[in-house]
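Undergrad: Build me a model:
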Amino acid sequence: MTMRSRLTTNRLFLSPFTLDDVDELHAILADPRTNTIGSGPFTAIAQTEKWIRNRMAAERDHGLRWYAVRQKATDVLIGNCGLFRGRADAEIGYLIHRPWQGRGFASEAVAAVLDECRSAGIGPVWAIIRPHNTFSIRIAERAGLRLARIESDERGPLHYFVTSRANT
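TA: From the prediction side, this is the model:
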């Protein structure tokens, strides 16, 4: 169960984060219009370094890879997409920098990562999304995930989407 380190789509390159990416990634994670999940935008570069180190550890410990998403035409880091151990064994997450949103890049990155999961024998894959995040829900549904259940935590309802048995 090993995910390839580099994925390519029509418009994107996906590769593992390194600490060399910290400045570009921090610009994304510190943007309050982009980073609206979890505890919100990062305020210190040390948070971004820790985020990258956590993703490297998840890959080492669980075989779950997180990718830097770069636009091919410009080689600009426009977001991230990958797997982590969250509320479910393999949970997909994705974030595209605000200036690049609305162009289908998240859907393209998610499709590439889910295809890689199928090839690596990883599944089922979950996406856990707050109901107000309609854009993320549409991305998950476009990628073939289906709503499996609704739960709540201290911050409110969570929609659990999962890949179908045929897709894993």
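
Undergrad: use CA for all of it now, contacts and neighbours both
TA: Noted.

Undergrad: if you skip the residues just before and after it, what's nearest to Ala106?
TA: Counting by Cα to Cα, 6 or more residues apart in numbering, Ile96 is the residue found nearest to Ala106 once chain neighbours are left out, at 6.3 Å.

Undergrad: Now the second one, please; I'll put the structures next to each other:
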Amino acid sequence: MPTVSYTLHYCYAVIATERLRLLPLRVEHAVRMAEVLSDPSLYTFTGGEPPTVEALEARYRRQLAGPGNEDEQWLNWVVEYDGDLIGYVQATVTGSTAEIAWVIGTAWQGRGFAKEAAQGLFTWLRAQRAQEIVAHIHPDHTASAAVAAAIGLAQTGLMTDGEYLWSTADPA
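TA: The predicted structure follows:
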């Protein structure tokens, strides 16, 4: 019997939740997103520093160009609330597995936006037939761990580059 493998191909869509709209990334978002991402505390667990508008424009061009690998897709959205950009969500899709991440600017944290945006992305990916959804989270980042648990991910015992793997698959 032949082995069947497939790669999911996603079409960008606006994803709407109760309060948010996840808008497909555009280079033009860089000006506003540089402001949203300007607080150095956002990089406590991930490293790095706030990006300039120029650095974000270059990053967004690379992200929109994609990985150049047929087996992988980069999907990126900015998070809009009440007409303002407040963060982003993203998914790297390889085969039927999607690795997701989310960032909400500090001015909008503590209001459930990260959970709502991540849940919107998770639900959309499931509707696109993603079989496994994963995230990597620093062990001290309790807010992101709470978001991951709330959307249905479970922490596994696997750690890579100082971050735990959270997954929809049964924990190891």
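
Undergrad: related to what we said a few turns ago, just give me the match in structure 2 for the residue nearest to Ala106 of structure 1.
TA: Alignment note (TM-score structural alignment): Ile96 of structure 1 maps to Ile104 of structure 2.

Undergrad: Where is the longest helix in structure 1?
TA: For structure 1, the longest helix by residue count, based on DSSP state H, is helix 45-62.

Undergrad: got it, and structure 2?
TA: With residue count as the measure and DSSP H as the assignment, structure 2 has helix 113-127 as its longest helix.

Undergrad: And that helix, how far out from the chain middle?
TA: Using Cα atoms, centre = their mean, to the nearest Å, we find the averaged C-alpha position of helix 113-127 of structure 2 to lie 9 Å away from the chain's own average C-alpha position.

Undergrad: What of stretch 29-46 of structure 1?
TA: If you compare the mean C-alpha spot of stretch 29-46 of structure 1 with that of the full chain, they lie 15 Å apart, counting by Cα atoms, centre = their mean.

Undergrad: which stretch of helix or strand covers Phe13 of structure 1?
TA: Element membership for Phe13 of structure 1, per DSSP states H and E: strand 12-16.

Undergrad: Please give me every residue in contact with Asn80 of structure 1.
TA: For Asn80 of structure 1, the contacting residues are Trp66, Tyr67, Ala68, Val69, Tyr94, Leu95, Ile96, taking Cα atoms under 8 Å, 6 or more residues apart in numbering as the criterion.

Undergrad: Tell me how far the counterpart of it in structure 2 lies from Phe113 of structure 2.
TA: Alignment note (TM-score structural alignment): Asn80 of structure 1 maps to Tyr88 of structure 2. When distance is defined by Cα to Cα, to the nearest Å, Tyr88 of structure 2 is 10 Å away from Phe113 of structure 2.

Undergrad: for Thr106 of structure 2, same thing?
TA: 11 Å.

Undergrad: Compare neighbour counts for the two and give me the winner.
TA: Shown here are Thr106 of structure 2 and Phe113; by other Cα atoms under 10 Å, Phe113 has more neighbours (23 against 16).

Undergrad: how about the nearest residue in space to the more buried one that is not next to it in sequence, what does it touch?
TA: In space, and not counting its chain neighbours, Phe113 of structure 2 is closest to Ile104: 7.2 Å by Cα to Cα, 6+ apart. With contacts defined as Cα under 8 Å, 6+ apart, the neighbours of Ile104 of structure 2 are Val36, Ile86, Gly87, Tyr88, Phe113, Ala114.

Undergrad: who touches the alignment partner in structure 1 of Tyr164 of structure 2 in this structure?
TA: The criterion is TM-score structural alignment: under it, Tyr164 of structure 2 has His159 as its aligned partner in structure 1. Listed by Cα under 8 Å, 6+ apart, the contact set of His159 of structure 1 reads Ile128, Ile129, Arg130, Pro131, Leu147, Ala148, Arg149, Ile150, Glu151.

Undergrad: element containing His159 of structure 1, please.
TA: Per DSSP H and E: His159 of structure 1 is located in strand 156-162.

Undergrad: Just the buried positions in that strand, please.
TA: Neighbour counts over strand 156-162 of structure 1 (16 or more other Cα atoms under 10 Å) mark Leu158, His159, Tyr160, Phe161, Val162 as buried.
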